[in-house]
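Q: Sequence and predicted structure are below.
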Amino acid sequence: MNTVSLGEDLGIEASADLKERLAAHLDDPAVALDGGAVRRVHTAAMQVLCAFYRSRAEHGRSTELASCSEPLRDAARLLGLGGTLGLGSNEPTVDGREKKNPVEKAA
């Protein structure tokens, strides 16, 4: 399995570079994305990640988020993309039970 680092900055300025880096791995049988170093996230980068996951899934290829920083996890949660990125759609509480995130259902 190839591992691709997402780096520290997933700001809008980094989205084109992210798309190019990920495109090189579209045909890999299995890819793990390392998002452990991500400190800054923009919606454009999240769109690139979702498109990458979707394209790979359409061709039966495995993609996983091997490591996920808090800023990346928060962005996925706020945008309702946790399930798409394999993080689940609900946020665990302190006592271990899951709770629904009201932001995900906001109009």
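A: Everything's here; your move.

Q: CA only for contacts and neighbour counts going forward, please
A: Noted.

Q: can you give me the strands in the protein?
A: 2-5, 9-10, 30-35, 40-41, 62-68, 91-92, 98-99 (DSSP state E).

Q: how about the ones you listed in a markdown table, adding mean neighbour count and distance to residue 23?
A: Listed next are those as a markdown table, based on neighbours: other CA atoms under 10 Å; distance: least, CA to CA, whole Å:
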| stretch | mean neighbour count | distance to residue 23 |
| --- | --- | --- |
| strand 2-5 | 15 | 11 |
| strand 9-10 | 20 | 16 |
| strand 30-35 | 19 | 12 |
| strand 40-41 | 18 | 19 |
| strand 62-68 | 17 | 13 |
| strand 91-92 | 15 | 30 |
| strand 98-99 | 12 | 35 |
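
Q: Check it against this one:
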Amino acid sequence: MLPFKRTFIFILACSGFGIAAADTFPEDYLNAVTVEARQGVVIDVSPLAEGEMDQVEFAGGLIYIYRRTAQDLKDLERSAATTTVSAEDYLLSVRQAYGSSISSVWARLLLLAEK
């Protein structure tokens, strides 16, 4: 057999293995991330001063933690008093802001956690 034919057969065999190994990639990854997300994480935020931010790695992504100031809380109360959003509008805004499939999974998990 010519060296070229052996190399070509080897490349075909390896590429076929890669396709077979990656067959369940999205489902396995999402299942692993979902299991990790359901386990949760406990963060001690007592060392954070008002207005400081920290980041923690969780379920394959970064989570940013911000300790609000008194002014932040007043602004939120004022905003909540003047703004009403229906559930349909809220879900539509989530879908528009987080259109990718993994983002929609996170949005769904966050919405389920609020219930």
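A: That came through, no problem. What you see is a predicted model; the values in this text were computed from it and never measured.

Q: After superposition, what is the TM-score?
A: Here the superposed chains carry a TM-score of 0.21, computed using TM-score structural alignment, normalised by the length of structure 1; 44 aligned residues with a CA RMSD of 4.9 Å.

Q: will you turn the strands of structure 1 into TSV that also has distance to residue 19 of structure 1?
A: Shown next, in TSV, are those (distance: least, CA to CA, whole Å):
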stretch	distance to residue 19 of structure 1
strand 2-5	12
strand 9-10	11
strand 30-35	13
strand 40-41	14
strand 62-68	15
strand 91-92	28
strand 98-99	33
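
Q: number of nearby residues for residue 65 of structure 2?
A: Neighbourhood size, residue 65 of structure 2 [other CA atoms under 10 Å]: 14.

Q: Then it would be within a helix, right?
A: No - under DSSP: H, G, I helix; E, B strand; the rest coil, residue 65 of structure 2 sits outside any helix and is assigned strand.

Q: quick revisit: so which of the strands of structure 1 comes closest to residue 77 of structure 1?
A: strand 91-92 (7.7 Å; CA to CA).

Q: Identify whichever of the strands of structure 1 lies nearest to residue 22 of structure 1.
A: Short answer: strand 2-5, nearest of the strands of structure 1 by CA to CA, at 7.8 Å.

Q: helices or strands next to the closest one in the packing?
A: strand 30-35 (3 or more CA pairs under 8 Å, 6 or more residues apart in numbering; DSSP states H and E).

Q: quick one, the strand it packs on and strand 62-68 angle?
A: On the basis of axes from the mean of the first three to the mean of the last three CA atoms, to 10 degrees, strand 30-35 of structure 1 is oriented at 20 degrees to strand 62-68.
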